[in-house]
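A.B. asks: Quick check, what structure comes out for this input:
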Amino acid sequence: MILIADSGSSKTDWRVLHPNGEVSSFRGLGLNPYYMTAEEMAIQLRQDFLLNYAKDITQIYYYGAGCSAPERKAEVFQALRSIFPIAEIRVDHDLSAAARATCGHSAGIACILGTGSNSCDYDGKKIVAHRPAAGYILGDEGGGCSIGKKFLQDFIHEEMPIPIREAAIERFKITQNIIQDHVYRQPFPSRYMASFCRFISENSADSYCYYLFSNSFKEFFGKHVCKYSGYQEKPVNFVGSIAFYNQSILRDVANELGIQIQTILESPIDGLISYHQNSH
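C.D. replies: Now for the predicted structure:
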């Protein structure tokens, strides 16, 4: 049996490919070796769905946020090995997942707009160029954390429309102290900040919310896509909830910049299933 995982900072999609062609699925919490130790990830992996297949999985293709550096890959490998003793394990970056899921075996630019953001230039076989991913404090332009952070900044400084502010208070019962406690004292602040994006999407008919997305997407294109050679001639593809649920705004911004968006997926997992089924 083959196990495929696509893990971001907020969630992990797991798929088991059975010999008879059936596919089993499960969604768990996200894993990120930049913010979690191998031991913490191993504890997170001890879920019934995975433990039930522990002795049957022979191959694992794990794609995850924070898995670009060899030492981070080694930590994820160690965590997986603690659950799957006999499997051949391959740990790769979430950019590879985005590229393989959206481009398959064709060339293009692949982007991630989820809790965080990232991008790469893909030649159909491998990633040939990518932009720096500076993380949720210094980067992640266009991602949910960055958009949520701007929203919370505007909330604290009372620089948003009163109806939006009042609706946010009613929905989330937030105050400045609650926000700062979650951001500075609680674990996973990036997830917390990104969690406000659903509310912003629901109110995107309001110009304030629309431009939160629009301005952040422009910043993403400028720092990522527009720096790849020949970007206006290449198909640009996206994975991630922020891109998927706000794709009309994303396409508006792309059209302004002469960028051709081809595919937008909420999650790369189904594309990865097709990729690996066709590769065996």
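A.B. asks: C-alpha only now, for contacts and for neighbours.
C.D. replies: Will do.
A.B. asks: Quick check: Phe244 touching Arg251?
C.D. replies: No: with contact defined as CA atoms under 8 Å, Phe244 and Arg251 do not form a contacting pair (10.6 Å).
A.B. asks: At the geometric centre of this structure, which residue do we find?
C.D. replies: Geometric centre of the chain, nearest residue: Gly114, 3.8 Å, by CA atoms, centre = their mean.
A.B. asks: That one contacts Phe244, correct?
C.D. replies: No: contact criterion CA under 8 Å: Gly114 and Phe244 do not qualify, at 9.0 Å.
A.B. asks: Quick one: end-to-end length of stretch 220-237, please.
C.D. replies: Stretch 220-237 has an end-to-end distance of 13 Å (criterion: CA to CA, to the nearest Å).
A.B. asks: and if you look at stretch 126-133?
C.D. replies: For stretch 126-133, the first and last residues are 18 Å from each other (CA to CA).
A.B. asks: Report the buried residues of that stretch.
C.D. replies: For stretch 126-133, the neighbour count (16 or more other CA atoms under 10 Å) marks 127, 130, 133 as buried.
A.B. asks: Residues touching that stretch, excluding its own?
C.D. replies: For stretch 126-133, the surrounding residues in contact (CA atoms under 8 Å, 6 or more residues apart in numbering) are 96, 99, 117-122, 139-140, 223-224, 228.
A.B. asks: Most widely separated two among these?
C.D. replies: Pairwise distances across the contacts of stretch 126-133 (CA to CA) peak at 21.6 Å, for the pair Tyr122 and Gly139.
A.B. asks: Neighbour count: these two, which is higher?
C.D. replies: Using other CA atoms under 10 Å, the more surrounded residue of Tyr122 and Gly139 is Tyr122, with 24 against 18.
A.B. asks: now the more buried one: how far from Pro33?
C.D. replies: Tyr122 is 24 Å from Pro33, where distance means CA to CA.
A.B. asks: swap in Gln78?
C.D. replies: Distance, Gln78 to Pro33, by CA to CA: 11 Å.
A.B. asks: neighbour count winner among the two?
C.D. replies: A side-by-side neighbour count of Gln78 and Pro33, using other CA under 10 Å, places Pro33 first with 21 against 17.
A.B. asks: tell me the contacts of the more buried one?
C.D. replies: Taking CA under 8 Å, 6+ apart, we find Pro33 in contact with 41, 65-67, 72-73, 75-76.
A.B. asks: Before we compare anything, build this one as well:
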Amino acid sequence: MLLICDSGSTKADWCLVDKDNKRTFFATCGMNPYNISLEAISQEIESVLMSSINPKDVHQLKFYGAGCSAEVKKKELKDLFSTYFTNAKIYIDHDLLGAARALCGKEKGLCAILGTGSNSCLYDGEDIRENVPALGYVLCDEGAGTNIGKLILRNYLRHLLPKDLEKEFATLYPGQESDFLNRLYKGSVPNYFLASFAKFVTDRKDNEYCRNLIKECFVSFFENQVVLYSDYTSYKINVVGSVGFICKDIFKEVALNYGQEVGKFIKAPLVDLVDFHFYLD
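C.D. replies: As a prediction, this is how the structure comes out:
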């Protein structure tokens, strides 16, 4: 059997595939080796994975995860998984490559992740050829939930929102300025806190103010990531992630202004990643 995982920092989606392409889906906590200890990963494997599958039936494990670009982190996870999946060939790589394979298959293209955070790459049909460093939510995350959430929260706290939106925001997110700032600067997951406000904007993407804010973030994504790739207009740009998927009409509008042809939009990569490995690999 083939076991495939797409892991972010908070959640990992898994699919077990048999020879007849029967698929079983389940989820665990995220397994970013920078954010969670190997002991905690072991506990999750034993409490969740082992109750869902027989590890001896798995002959291939394809794991694509956030935090898995460095060889030392790949080895840490491979060594850990090999103690459970003793009959399996184990493959560990970065979630950006998984996104590219889910979006493009064996074709060349530009790939964008636009979810909680953002990332991008130029994919040659097999591997990542170029990658503009993502750099995280403090420095970058253009076009992502953290970017949109940061702008709407800033504008709310400075009383820059239209009055109707300010009233709606205050109703949904009650609190004083100090409450927001304490959560932001003293909380354990400030990036997810910021990204939580993006839903307010994307749920109102037909509102002129919200639409322009989303557009501003997508323009920033193009200016700071897309245009830095070699001959970027020679490739279609493909998008995975909840923000890009929900706001694809606005993304297409921005892409057109940059002379960029758009391709595929998917909310999450796992199903397409399973297809890639079952049919093309």
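A.B. asks: Send over the TM-score of the superposed chains.
C.D. replies: Put the two chains on top of each other and the TM-score (TM-score structural alignment, normalised by the length of the first structure) is 0.91; 280 aligned residues with a CA RMSD of 2.0 Å.
A.B. asks: Counting neighbours, which of the contacts of stretch 126-133 of the first structure comes out on top?
C.D. replies: In terms of neighbours by other CA under 10 Å, those top out with Ala99 at 33 neighbours.
A.B. asks: Am I right that that one is in contact with Asn118?
C.D. replies: No: here Ala99 of the first structure lies out of contact with Asn118, judged by CA under 8 Å, at a distance of 11.3 Å.
A.B. asks: Report the set of residues contacting both of the two.
C.D. replies: Joint contacts of Ala99 of the first structure and Asn118 (CA under 8 Å, 6+ apart) are Cys111.
A.B. asks: quick one on the thing from earlier: against Leu265 of the first structure, how distant is the residue nearest to the centre of the first structure?
C.D. replies: According to CA to CA, Gly114 of the first structure and Leu265 of the first structure sit 11 Å apart.
A.B. asks: tell me, what's touching the two both at once?
C.D. replies: Shared contacts of Gly114 of the first structure and Leu265, counting by CA under 8 Å, 6+ apart, come down to 239-241, 243.
A.B. asks: Near Cys217 of the second structure, how many other residues are there?
C.D. replies: Each residue near Cys217 of the second structure was counted by other CA under 10 Å, and the total is 20.
A.B. asks: Tally up the residues packed near the spatially closest residue to it that is not a sequence neighbour, please.
C.D. replies: Excluding the flanking residues, the one nearest Cys217 of the second structure by CA to CA, 6 or more residues apart in numbering is Gly143, at 4.5 Å. By other CA under 10 Å, the residues close to Gly143 of the second structure number 30.
A.B. asks: ok but Gly143 of the second structure is inside a strand, no?
C.D. replies: No: Gly143 of the second structure: not assigned to a strand; according to DSSP: H, G, I helix; E, B strand; the rest coil it is coil.
A.B. asks: Was I right to think it contacts Gln225?
C.D. replies: No: using CA under 8 Å, Gly143 of the second structure makes no contact with Gln225, being 10.0 Å away.
A.B. asks: remind me, longest helix of the first structure?
C.D. replies: Looking across the first structure with DSSP state H, the single longest helix is helix 207-223.
A.B. asks: what's it packed up against?
C.D. replies: The helices and strands touching helix 207-223 of the first structure, judged by 3 or more CA pairs under 8 Å, 6 or more residues apart in numbering; DSSP states H and E, are helix 144-156, helix 197-202, helix 247-256.
A.B. asks: Following superposition onto the second structure, what is the mean distance for the shortest one?
C.D. replies: Right, helix 197-202 of the first structure. Taking mean CA distance after the TM-score superposition for the first structure, the mean distance separating helix 197-202 of the first structure from the aligned residues in the second structure is 1.4 Å.
A.B. asks: Can you give me the buried ones in that helix?
C.D. replies: For helix 197-202 of the first structure, burial by neighbour count (16+ other CA under 10 Å) applies to 197-201.
A.B. asks: mean offset of the strand or helix carrying Lys74 of the second structure relative to the first structure (after superposition)
C.D. replies: Element membership for Lys74 of the second structure (DSSP states H and E) is helix 71-82. Helix 71-82 of the second structure, aligned to the first structure and superposed, deviates on average by 3.3 Å (mean CA distance after the TM-score superposition for the first structure).
A.B. asks: Just the residues contacting that helix, thanks.
C.D. replies: The contact list for helix 71-82 of the second structure, computed with CA under 8 Å, 6+ apart, reads 33, 38, 42, 67-68, 88, 90-93.
A.B. asks: What are the boundaries of the helices in the stretch 1-150 of the first structure?
C.D. replies: Along the stretch 1-150 of the first structure, the stretches classed as helices by DSSP state H, counting those that start in this stretch are 38-45, 48-51, 70-81, 94-103, 135-138, 144-156.
A.B. asks: Need the winner for burial among those helices.
C.D. replies: Burial of the helices of the stretch 1-150 of the first structure is given as mean neighbour count (mean count of other CA atoms under 10 Å); helix 94-103 ranks first at a mean of 27.
A.B. asks: starting at the chain centroid, how far to it?
C.D. replies: Relative to the centre of its chain, helix 94-103 of the first structure is centred 11 Å away, using CA atoms, centre = their mean, to the nearest Å.
A.B. asks: do the same with stretch 62-79 of the second structure
C.D. replies: Mean-position distance between stretch 62-79 of the second structure and its chain equals 16 Å (CA atoms, centre = their mean).
A.B. asks: Might you report the residue contacts of Glu243 of the first structure?
C.D. replies: Small correction: residue 243 of the first structure is Ala, not Glu. Counting by CA under 8 Å, 6+ apart, Ala243 of the first structure has contacts 112-114, 250, 264-266.
A.B. asks: if we go to 6 Å?
C.D. replies: Neighbour list for Ala243 of the first structure: Leu113 [criterion: CA atoms under 6 Å, 6 or more residues apart in numbering].
A.B. asks: With the second structure overlaid, how far apart is the helix or strand hosting it on average?
C.D. replies: Using DSSP H and E, Ala243 of the first structure falls within helix 241-245. Average distance, helix 241-245 of the first structure versus aligned residues of the second structure after superposition (mean CA distance after the TM-score superposition for the first structure): 0.5 Å.
A.B. asks: any idea how far Leu61 of the second structure lies from Leu153 of the second structure?
C.D. replies: In terms of CA to CA, Leu61 of the second structure sits 41 Å off from Leu153 of the second structure.
A.B. asks: What of Val201 of the second structure?
C.D. replies: For Val201 of the second structure, the distance to Leu153 of the second structure equals 10 Å [CA to CA].
A.B. asks: for Phe85 of the second structure, same thing?
C.D. replies: Computed as CA to CA, the Phe85 of the second structure to Leu153 of the second structure distance reads 45 Å.
A.B. asks: and if you look at Ser234 of the second structure?
C.D. replies: Ser234 of the second structure is 37 Å from Leu153 of the second structure, where distance means CA to CA.
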